[in-house]
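> below are the sequence and a predicted model; questions follow.
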Amino acid sequence: MANFRNVPTEQASTPKTRILNPALATAAWRGFVISHSPEIRPALRVGFGLAIPGTALLFLGRADLMVYAVFGSVVGMYGRSPHRMKRLKDQVLAGTMMLCAGVTGIVIAPWGMDGWELLAGGIFWACTSSLTTDRYGLKPGGSFFPVFAFGALASLPVGQSPSMAGLAAFVFTALFCIILGQTARFGSASRGFPGHDPIGWPKALRRAACYASVVLLAGTLAIGLQLEHLQWVMAGSVVPLAAGNARGRLSRGVHRVAGTVAGLGVLLGIYYLQLPELALGLVIIALMFPTEGYMTRNYGLALSFFTPLIMLMLELADPSVNADVLWERASGNMLGVLAGILGAQLFDRKPR
């Protein structure tokens, strides 16, 4: 029989005892926060950037305006520099980019644009936002958020005139996120994020041309197949281009598809609960926190939260949405991703 009398007390203690030790538990939590602080701090900033305006809209009985607030809160995703002035510059520039794309969509929404007209707008904002993010080194890079904001807001059923209440919610949330960004404090942990590396004009123009070609390819396929919800195809097509090489684009595309499928599963679970409108609005707010928290750490996992978020916000804006429409949107998004991977190989073979 083994002799345990000489075994040190620390080794003889059971794992359960060590886990329940308050000091060790506090140290473990502190270690978790430190190791995740580069993700937690921006996630809290972006989450509260939507939570405060979004909660105000819910209490005002305007859950239908949540879609505008969500796109306004995207401005908070930009500008993670520990230096306030650099962060302010990045957020003002990103805010201008997002506001121009979103306001354009809001203004043309009453026209009910679709097909080639909507595609032309998507190509324009894909090029413009690509040039902006590349030339000024904005993170996250690429054109996804401006293109999606333009297409989604331009496709909302608003009647004969633009939604002025939606415009106000969109602009107010974006400005609020810029102000909130100046109150946030980022320590040295923030330096772990990708730096700001502006790209020269020749390479930036080549990248913008690639974005235009990919969106054109994806949109042409969607129109030729008579698919509705062209805005989802355009948004999905620019996702793979944010990666730097063929392998990265394929990986990002796979993450996009996997995250979308997982997100649809989460969405079905939410639908099963049959939550009232107010509760759905709170779910949208809650989903923004993990979306931003995992965006740089695990893109696919982040999309499993982002997919139900965008589906729910668009449903609140247009209650006529049903299961068929949701599936069409998801399938259009996946078609766009595949077209983006193919288009990147055709139009931008040179690795970056």
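Now that the structure is in, tell me what you want to look at.
> CA atoms for contacts and neighbours, from now on please.
Fine.
> tell me how far R191 lies from L314.
35 Å (CA to CA, to the nearest Å).
> repeat for Y272
Distance of Y272 to L314, computed by CA to CA: 18 Å.
> who has more neighbours, those two?
More crowded of Y272 and L314, by other CA atoms under 10 Å: L314, with 21 against 9.
> once you drop chain neighbours, what's closest to the more buried one?
V67 (6.1 Å; CA to CA, 6 or more residues apart in numbering).
> the one you found and D318, how far apart?
According to CA to CA, V67 and D318 sit 10 Å apart.
> equivalent analysis for P276, please.
For P276, the distance to D318 - CA to CA - is 15 Å.
> okay, the two: which has more neighbours?
Each of P276 and D318 has its neighbours counted (other CA under 10 Å); D318 has more, 14 against 8.
> just say helix, strand or coil for the closest residue to R352 other than its chain neighbours.
In space, R352 comes closest to G244 once its chain neighbours are excluded; the distance is 5.1 Å by CA to CA, 6+ apart. Secondary structure for G244, judged by DSSP: H, G, I helix; E, B strand; the rest coil, is coil.
> could I get the full set of helices for this protein?
Taking DSSP state H, the helices of the chain run over residues 9-12, 15-20, 22-59, 66-73, 84-108, 116-136, 144-154, 164-183, 201-224, 230-237, 246-273, 277-294, 299-317, 323-347.
> I'd like those helices written out as JSON lines, with distance to G195 added.
Converted to JSON lines, the helices of the chain look like this (distance: least, CA to CA, whole Å):
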{"stretch": "helix 9-12", "distance to G195": "44"}
{"stretch": "helix 15-20", "distance to G195": "38"}
{"stretch": "helix 22-59", "distance to G195": "13"}
{"stretch": "helix 66-73", "distance to G195": "22"}
{"stretch": "helix 84-108", "distance to G195": "12"}
{"stretch": "helix 116-136", "distance to G195": "11"}
{"stretch": "helix 144-154", "distance to G195": "19"}
{"stretch": "helix 164-183", "distance to G195": "18"}
{"stretch": "helix 201-224", "distance to G195": "17"}
{"stretch": "helix 230-237", "distance to G195": "25"}
{"stretch": "helix 246-273", "distance to G195": "18"}
{"stretch": "helix 277-294", "distance to G195": "18"}
{"stretch": "helix 299-317", "distance to G195": "18"}
{"stretch": "helix 323-347", "distance to G195": "24"}
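> second one coming, line it up with the first:
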Amino acid sequence: METDFKSLFVKELKSFFELKKSERLWHIPVLASLCVGIPLLIGYFTHRLDYGLLASTSGLVILHLPTTTVARRMITLLACSFGFMISYTIGLIFSFNPIVSALVIGLFSVAVHWVVRYFEMKPPSSFFFIMLASVASCMPFDPVQIPTRVGLVGMGAMLACMLAFVYSLYITQKYPPKDEVITVKKANFSNFVESLIIGSFMALSLLVGHLLKLQNPYWLPISCAAVLQGMSLHQVWQRSAQRILGTFLGLALTWGLLKFQMNELGICLSIMFLQFMIEMLIVRHYGLAVIFMTPLTIFLAEASHAMHISPDTLIQARWLDITLGSIIGGIAAFFLYHRKIRARTEQQIRKTGLTVLRR
């Protein structure tokens, strides 16, 4: 028994620090850096870094680029770009009340996760849609600014689409794509139950952030959604542990970078470098990627005043936010992958559906 536990522990420890092999081309990290960095640099040189930051966030739509034909690549990316704009719009519209916004984000997460699962989209699947909606829901409610903000999100996504089109023309000539059949998942009840669980915990995490009066409560649902990208309960818990450890090391890196007291241009260039490192590491080791992901997300959120805020205060706040969100994500995974709970929920939904039809 002791030998089995020891071997299991050693196995888990090795997998925790294992670097996976990847066939991913270096082009994607470079492309992602450009999609995030170009809007930032435009914003810096036009003295509207706040606009550049918003447009650069939507540039992450490039990570949804599939490895198929040019036509299918562009259709997918344009659809995701439209989804980014919808996500941000919904978050902004309902940001007038924290409780209402939490409920709406929960319902939105149910819908977007169900759609993503229905069409079997690959990672990052629903993560960035939920992230954009969560961030927007915590912004000050200002109806006058909604068209401008949504327009900037659209401009950032369109820039990513243009870069993706040029890249796709090149890469499909060098590596002709194989014929691919679009599959649609048929397990509707299973998809709905999974989406319902995720949506409930997205709403709960955002509500907890508001009730605790955190400065940026959107970090909780973002962290929760990030760890739920795992494909099994074991992988989710492993990701939670890696995210907490990676966040700790990433905050140390952030503290070091902030001590340099970089100007706005330095932060823009740092964001481009960090994005490149994340995309190089994310397919090899999630925890290592989180080390660079932590300063990236902090700079994206705090770039306009990162030079003037105390590094110690900023680090403490982010550590609490991300740890709480990761723990909530781990609890959500228990309900998400518990077979008995899912089976009972699916059975109850079927019964409710039949009762409604009979009436």
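Arrived safely. Remember, predicted model here, so these are calculated numbers, not experimental data.
> where's the aligned partner of the residue nearest to R352 of structure 1 in structure 2 relative to L336 of structure 2, distance?
Using TM-score structural alignment, the partner of G244 of structure 1 in structure 2 is M231. Note on M231 of structure 2: its distance to L336 of structure 2, by CA to CA, is 10 Å.
> look at those two and report which has more neighbours.
L336 (21 against 10).
> distance check, the more buried one against I28 of structure 2.
31 Å.
> what do you get for P311 of structure 2?
In this view, P311 of structure 2 and I28 of structure 2 are 32 Å apart by CA to CA.
> repeat that for L49 of structure 2.
25 Å.
> between the two, which one's more packed in?
For L49 of structure 2 and I28, the more surrounded residue by other CA under 10 Å is L49, and the numbers stand at 21 against 18.
> counterpart of that one in structure 1?
Checking TM-score structural alignment: L49 of structure 2 goes with A63.
> can you tell me which residues contact that match?
Each residue near A63 of structure 1 by CA atoms under 8 Å, 6 or more residues apart in numbering is listed here: L57, E277, L278, G281, L316, A317.
> highest neighbour count among the residues you listed?
Counting neighbours by other CA under 10 Å, G281 leads the contacts of A63 of structure 1 with 25 neighbours.
> residue in structure 2 paired with that residue?
So, by TM-score structural alignment, G281 of structure 1 is matched to C268.
> gap between that match and W237 of structure 2?
33 Å.
> G230 of structure 2 too?
Taken as CA to CA, the span from G230 of structure 2 to W237 of structure 2 is 8 Å.
> these two: who's more crowded?
Between G230 of structure 2 and W237, counted using other CA under 10 Å, W237 has the larger neighbour count: 21 against 17.
> excluding sequence neighbours, find me the nearest residue to whichever residue in structure 1 pairs up with L249 of structure 2.
Aligned by TM-score structural alignment, L249 of structure 2 pairs with A262 of structure 1. The shortest distance from A262 of structure 1 to any non-neighbouring residue, by CA to CA, 6+ apart, is to S304 (5.2 Å).
> list the buried residues of stretch 218-229 of structure 1.
Neighbour-count burial for stretch 218-229 of structure 1, counted by 16 or more other CA atoms under 10 Å, picks out A218, G219, T220, L221, A222, I223, L227, E228, H229.
> ok now that stretch, how far from the chain's centre?
Stretch 218-229 of structure 1 sits 23 Å away from the centroid of its parent chain (CA atoms, centre = their mean, to the nearest Å).
> just stretch 348-358 of structure 2 next, same as before
34 Å.
> for stretch 246-265 of structure 1, same thing?
14 Å.
> and that stretch against structure 2, how far off on average?
Stretch 246-265 of structure 1, aligned to structure 2 and superposed, deviates on average by 1.4 Å (mean CA distance after the TM-score superposition for structure 1).
> for stretch 165-174 of structure 1, same thing?
Taking mean CA distance after the TM-score superposition for structure 1, the mean distance separating stretch 165-174 of structure 1 from the aligned residues in structure 2 is 2.2 Å.
> stretch 299-312 of structure 1 now?
Following superposition, stretch 299-312 of structure 1 is found to deviate from structure 2 by 1.5 Å on average (mean CA distance after the TM-score superposition for structure 1).
> can you give me the neighbour number for the closest residue in space to N188 of structure 2 that isn't next to it in sequence?
Distances taken as CA to CA, 6+ apart place Y118 nearest to N188 of structure 2, at 7.7 Å, with adjacent residues excluded. Around Y118 of structure 2 there are 17 other residues, counting by other CA under 10 Å.
> Y118 of structure 2 matches what in structure 1?
So Y118 of structure 2 corresponds to R135, using TM-score structural alignment.
> ok, now which ones touch its match?
Counted by CA under 8 Å, 6+ apart, R135 of structure 1 has contacts P198, I199, G200, W201, A204.
> and which of those residues is nearest to A174 of structure 1?
Proximity to A174 of structure 1 was ranked across the contacts of R135 of structure 1 by CA to CA; first place goes to P198, at 23.7 Å.
> tell me the contacts of the spatially closest residue to that closest one that is not a sequence neighbour?
The shortest distance from P198 of structure 1 to any non-neighbouring residue, by CA to CA, 6+ apart, is to G137 (4.3 Å). Applying CA under 8 Å, 6+ apart to G137 of structure 1 gives the contacts G195, H196, D197, P198, I199.
> could you tell me which of the residues you listed count as buried?
The neighbour count (16+ other CA under 10 Å) marks H196, I199 as buried among those.
> so which of the contacts of G137 of structure 1 are in strands?
Of the contacts of G137 of structure 1, none are assigned to strands by DSSP state E.
> same check for the contacts of G137 of structure 1, but in structure 2.
Contacts conserved in structure 2 for those, counting by both residues aligned by TM-score structural alignment, their matches' CA atoms under 8 Å: D197, P198, I199.
> wait, the second one sits on Y136?
Yes. The pair P198 of structure 1 and Y136 passes the contact test of CA atoms under 8 Å, sitting 5.0 Å apart.
> for M311 of structure 1, which non-adjacent residue is closest in space?
Spatial nearest neighbour of M311 of structure 1, chain neighbours left out: L326 (7.3 Å); criterion: CA to CA, 6+ apart.
> again, but for G263 of structure 1
Using CA to CA, 6+ apart, the closest residue to G263 of structure 1 is S304 (3.9 Å).
> all set, thanks.
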